[in-house]
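**Q** Sequence and computational prediction follow.
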Amino acid sequence: MLLVGGLALLKAIDDGWTAWDAFQATRTLADPQASVEEQRAAAANLALTAALEAAEPDDLLPVGLPRDDLVRLGLVGSVRDAGDGIKNIARIDPWKVRFSQDSISYHFKDKALGTIDDLAEKLRSGKINPTDVPPIRITEIDGKLFTLDNRRLEAFRRAGIEIPFRWATPEELAREQWKFTTINEGSTIIVRGQP
């Protein structure tokens, strides 16, 4: 009797684990706030769930072992970690992010980007894909989001397009602490050299 109860428990754990992971992956795919990385991992999780559950021979037995779940988690972790260009990058409404500086130059240091208005126009017209622009780095201070990359933020605001972002590292924040010169909590910024 104890053996039958143990086998039933293993089967319930196996089926429950799979159902819970599928439910969470579906929620992630439906979440508009989920990052590209999270959505790709969720899609991989659902695809692997279907494939591994279909191929699992122990479904015919009264006991289930979570081998497929362990393999799936390992593969999803690989998808999640793949590609430095995707990891920890998401998009945000540029009006939800504040400026760290009180003023910026109208011209980018990278001459290929030109001016703030040049980049904004290329974004609006589709000549530049937002994902081709390096993500801005943001941090949260007292519940407010601030960027270390003020010119790009201004260009995306002018273009009216969501901006790619990632969280700034502690090293970046320490190295660029000098940028926090805003005198109005980052709500506006002065653009120097603008015609």
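**A** Yes, it's here. Numbers count the residues shown, from 1 in each chain.
**Q** make it CA atoms for all contacts and neighbour counts henceforth
**A** Fine.
**Q** Tell me the buried residues in the longest helix along the chain?
**A** Longest helix in the chain, counting residues (DSSP state H): helix 2-30. Applying a neighbour-count criterion of 16 or more other C-alpha atoms under 10 Å, one finds 7, 10-11, 13-15, 18, 21-22, 25-26, 28-29 buried in helix 2-30.
**Q** again with stretch 166-184
**A** When neighbours are counted by 16+ other C-alpha under 10 Å, the buried residues of stretch 166-184 are found to be 166-168, 173, 179-180, 182.
**Q** TSV please, covering the residues you listed and showing secondary structure and distance to residue 51.
**A** Shown next, in TSV, are the buried residues of stretch 166-184 (DSSP: H, G, I helix; E, B strand; the rest coil; distance: C-alpha to C-alpha, whole Å):
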residue	secondary structure	distance to residue 51
166	strand	33
167	strand	34
168	coil	37
173	helix	43
179	helix	50
180	coil	50
182	coil	53
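**Q** then this one, side by side with the first:
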Amino acid sequence: MMSVRPRNVRFTRDTIKSHFQNNHEASVNQTISKVVDGSILIEDFPIIEVIKIGNELYSLDNRRLYMYRVLEFKQFLEKMQIKIISKKKLRDWKFRTRNDGKSIEVKNGETLEHAHAPPIHVGKKKKRRRARNRARDYR
């Protein structure tokens, strides 16, 4: 395990769902507010698993990375714990990003400031194929 700034880890997808898988009541953005007001501790969240491709780190836990990125952007968090895992855990369908993972969009919800990159716009599929093929090249 190691400690890194959230902005130094990239996303593996263009979009995330607005709610965590195990908690359909609170959205990711509501969870961020609860962390800020102290009703949820950041230590209660599992460590983010990442893979290293070249010199870049890519998250397999995009909703949590988004949460950490927003908290860093709000100057509430400086670093997060990560665990680097084998590239074999990355599936082609999981690696679909058109801006090399610099930012992400929340589906069915508001996307909060979390990156110093221009926002992506979900659309054409041609670029997805290129990103998916690039992921295969790094296995």
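**A** Looks like it arrived, so ask away. On a predicted model such as this, the values are computed, not experimentally measured, just so you know.
**Q** quick revisit: following the longest helix of the first structure, which helix or strand shows up next?
**A** helix 36-54 (DSSP states H and E).
**Q** From residue 37 of the second structure, how far off is the most centrally placed residue in the second structure?
**A** In the second structure, the residue lying closest to the centroid (C-alpha atoms, centre = their mean) is residue 62, at 2.8 Å. Per C-alpha to C-alpha, to the nearest Å, residue 62 of the second structure is found 22 Å from residue 37 of the second structure.
**Q** for the second structure, what spans make up the helices?
**A** 28-37, 62-73, 126-137.
**Q** which secondary structure elements does the second one contact?
**A** Packing contacts for helix 62-73 of the second structure, counted by 3 or more C-alpha pairs under 8 Å, 6 or more residues apart in numbering; DSSP states H and E, involve helix 28-37.
**Q** Give the aligned range of the helix it packs on in the first structure.
**A** Mapped onto the first structure using TM-score structural alignment, helix 28-37 of the second structure spans residues 116-125.
**Q** contacting residues around that stretch?
**A** Outside stretch 116-125 of the first structure, the residues that touch it by C-alpha atoms under 8 Å, 6 or more residues apart in numbering are 106-108, 113, 128-130, 151-152, 154-161.
**Q** ok now stretch 35-47 of the second structure, how far from the chain's centre?
**A** 17 Å (C-alpha atoms, centre = their mean, to the nearest Å).
**Q** Could you list the buried residues of it?
**A** 35-36, 42.
**Q** Could you work out the end-to-end span of it for me?
**A** So stretch 35-47 of the second structure: terminal residues 16 Å apart, C-alpha to C-alpha.
**Q** Compute the inter-axis angle for the longest helix of the first structure and helix 36-54.
**A** Here the directions of helix 2-30 of the first structure and helix 36-54 differ by 140 degrees (axes from the mean of the first three to the mean of the last three C-alpha atoms, to 10 degrees).
**Q** which other helices and strands contact helix 2-30 of the first structure?
**A** helix 36-54, helix 67-81.
**Q** For the longest one, grab the matching residue range in the second structure.
**A** By that I understand helix 36-54 of the first structure. Counting by TM-score structural alignment, helix 36-54 of the first structure sits on no residues of the second structure.
**Q** still on that earlier bit, rebuild the helices and strands packed on helix 2-30 of the first structure as a markdown table, extending it with mean neighbour count and distance to residue 138 of the first structure.
**A** Converted to a markdown table, those look like this (neighbours: other C-alpha atoms under 10 Å; distance: least, C-alpha to C-alpha, whole Å):
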| stretch | mean neighbour count | distance to residue 138 of the first structure |
| --- | --- | --- |
| helix 36-54 | 18 | 17 |
| helix 67-81 | 16 | 21 |
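**Q** That concludes my questions; thank you for your assistance.
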